[in-house]
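Peer 1: coords please:
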Amino acid sequence: MTWDEKIKDFETFLKFERNFSDNTLDAYLRDIKKLKDYAEFDLENTGPLEITYENIQEYLFQLSKKKFSERTQARWVSSIKSFFKYLVDDEVRTDNPAALLEGPKLGLYLPDTLSFEDVERIIIAIDINTDLGKRNQCMIEVLYGCGLRVSELIDLKISNINFKESYLKVEGKGDKSRFVPLALYTSQLIKDYITNVRSKYKINKKCEDILFLNSRGSSMSRVIVFIIIKELTEKAGISKKISPHTFRHSFATHLLQNGADLRYIQEMLGHSSITTTEIYTHLKNEELRDVILNYHPRNKAL
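Peer 2: Predicted coordinates for the structure are as follows:
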């Protein structure tokens, strides 16, 4: 039984039984394929049924010396544990060589956010005298105004926009749908983009319902969106490392700062657990801490 056979079976399991999103699926498979390469080249073609706990430990130790982040290392462990648990559940192996693996202890991860002023600076940096500029402005406003993931943005369908009732139907992780309110300002930008920019494209038949298109009339890639945001951030003179996800974090943080209920934010972000959304309360607590340190008279007296 080869690595390739079991990795293919594992892919089917994650996709259809665990309902993994494409991005998570790709990451898990990439992790297992790296372990496969190590087993074949460094362990003299050791197969998935023969590899031991000590082999996997040594593999992870070698990787850890290459200064990958703790979050990446934690995902490696999660991927490997999931793979061998699958082999045991599928009765391919009787023992689980990954059962005792432990990932690095992760501290509290506070995502980078932008102030509202920073968001404005980025949008002002867009040249809206061009069709591409108008499209990019609309994309940024939808990212920030609706809290979308980049994959949700590039897959957004026109048929899922209800202009009359002012909401988007978003197809999120694991094929779970949610409804996100659409501000009138954002709604008008989308209408203008559809009427004045998108209508000029010769649209690929497969992309007739996709909202955001490239100049060739096809759907956009995640990489292009990253590049657009990187260039705009530099143009705006913002030194933070910004990604499309930063606008999603900023969306949630600004809602919380302005008094929105955490449960509503959870629904709009599409988090299955409230604990994921609670990260934003820590951001608010950090802000409160800074206020006390900077403005409390007792602190000034020190």
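Peer 1: please make it C-alpha for all contacts and neighbour counts, starting now.
Peer 2: Will do.
Peer 1: isn't F179 right up against Y167?
Peer 2: Yes: counting by CA atoms under 8 Å, Y167 is a contact partner of F179 at 6.4 Å.
Peer 1: where does V170 sit: helix, strand or coil?
Peer 2: What DSSP: H, G, I helix; E, B strand; the rest coil gives for V170 is strand.
Peer 1: repeat for P97
Peer 2: Applying three-state DSSP: P97 is coil.
Peer 1: pretty sure it contacts I51?
Peer 2: Yes: counting by CA under 8 Å, I51 is a contact partner of P97 at 7.4 Å.
Peer 1: so these two - more neighbours on which side?
Peer 2: Neighbour totals were compared for P97 and I51, and P97 leads with 23 against 17 (other CA atoms under 10 Å).
Peer 1: check contacts around that one.
Peer 2: 51-53, 56, 84 (CA atoms under 8 Å, 6 or more residues apart in numbering).
Peer 1: another sequence for comparison is provided below:
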Amino acid sequence: MSAPIEAALDSYLRHVSIERGLAANTVAAYRRDLTLYAGWLQGAPPPAEPVAGLRQITAAHISAFVRYLSCREESPLTAASIARVLSTVRGFHRFLLEEALVDVDVARETKPPKLAMRLPKAISIEQVAALLAATDGDDLLQLRDKALLELLYATGARVSEVVSLNVDDVLAEVLDEEVVRLTGKGDKQRIVPVGSYARSAINAYLVRARPLLSARGAATPALFLGVRGQRVSRQNAWLIIRAAAERAGLSVAVSPHTLRHSFATHLLAGGADVRVVQELLGHSSVATTQIYTLVTVDTLRDMYTTAHPRAR
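Peer 2: You can find the predicted model right below:
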């Protein structure tokens, strides 16, 4: 990879990290995508030609790169993954044009592959109740798990948002004001109501479990702690939910995101406005939230087919 391309990649990654303030994980994903792209440019097969500098890249290179991603022998990417990589590449080329490093944005017209419509996987209200009931008990970890799962379902939060919470984030807001401030993608904050079940579970955990867990490790402001007193990770949370699902005897796969999907689906089925759900989930576009309306329509259709005497 020639110095001009390498230097431009470094400049772009500094730009998204410092000036745009993207999260470290997002910047790392951009770096992986662009490293793949730059490596491919160096040995691009026909009809494209290998390039040594930024101004040699053409629209043909971008199109050929997208085709390569879908059919490479080592591990072809799915349409969703290709769309993500292409989004990164297009952002890089926009940056090159804005910085006057090139005269034209050669990636502008390249379209991502069409994505199949995938409905979010949600579980029923009864299954959620069984999952939460599986964490009942007075054991330290049962109290913690109950608070964690109740908060995930009460707020529809991403698991990363919940495990990153500190004690100070909930002491006043959740227990007194009945809301919690969540920090989502791009460090965007939103206020989400928290119901009485979650507040009660959090209070029980803070009073009866967290002090004892905290004494097992170094001092940390983290809200949810592991057995050694450290902050619970996203992986820990996934294992906690999987174990609860097994104890509840659920036959479906359950992950932290399942509770987020269930939160949105149950709200919409109960009559909540899609734009309210959008705000609660922290979606930047209502189009992302509207996929949940397809779930509720499917449910209504199934109920109609089953119940109406002339539906079949």
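Peer 1: which residues in structure 1 form helices?
Peer 2: 3-12, 22-41, 53-64, 70-89, 116-124, 131-146, 150-154, 184-196, 222-235, 244-257, 262-269, 274-277, 279-295, 297-300 (DSSP state H).
Peer 1: redo the ones you listed as CSV? Include distance to K205 of structure 1.
Peer 2: CSV is the format used below for the helices of structure 1 (distance: least, CA to CA, whole Å):
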stretch, distance to K205 of structure 1
helix 3-12, 29
helix 22-41, 23
helix 53-64, 44
helix 70-89, 37
helix 116-124, 31
helix 131-146, 20
helix 150-154, 16
helix 184-196, 16
helix 222-235, 20
helix 244-257, 27
helix 262-269, 30
helix 274-277, 38
helix 279-295, 41
helix 297-300, 64
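Peer 1: redo those as CSV? Include distance to L101 of structure 1 and mean neighbour count.
Peer 2: Shown next, in CSV, are the helices of structure 1 (distance: least, CA to CA, whole Å; neighbours: other CA atoms under 10 Å):
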stretch, distance to L101 of structure 1, mean neighbour count
helix 3-12, 19, 16
helix 22-41, 14, 16
helix 53-64, 8, 14
helix 70-89, 7, 18
helix 116-124, 42, 15
helix 131-146, 38, 21
helix 150-154, 31, 20
helix 184-196, 47, 16
helix 222-235, 33, 15
helix 244-257, 30, 21
helix 262-269, 32, 18
helix 274-277, 24, 14
helix 279-295, 26, 14
helix 297-300, 45, 10
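Peer 1: R216 of structure 1 is nearest to which of the ones you listed?
Peer 2: helix 131-146 (11.7 Å; CA to CA).
Peer 1: corresponding residues in structure 2 for the closest one?
Peer 2: With TM-score structural alignment applied, helix 131-146 of structure 1 matches the range 140-155 in structure 2.
Peer 1: re earlier: of all the helices of structure 1, which lies closest to N214 of structure 1?
Peer 2: Here helix 131-146 is closest among these (CA to CA), at 8.4 Å.
Peer 1: contacts for that closest one next, please.
Peer 2: With CA under 8 Å, 6+ apart as the criterion, helix 131-146 of structure 1 contacts 123, 126-128, 148-150, 153, 180-183, 186, 189-190, 193, 197, 212, 215, 228, 244, 247-248, 250-251, 268.
Peer 1: please say which position in structure 2 N204 of structure 1 maps to.
Peer 2: With TM-score structural alignment as the criterion, N204 of structure 1 matches A218.
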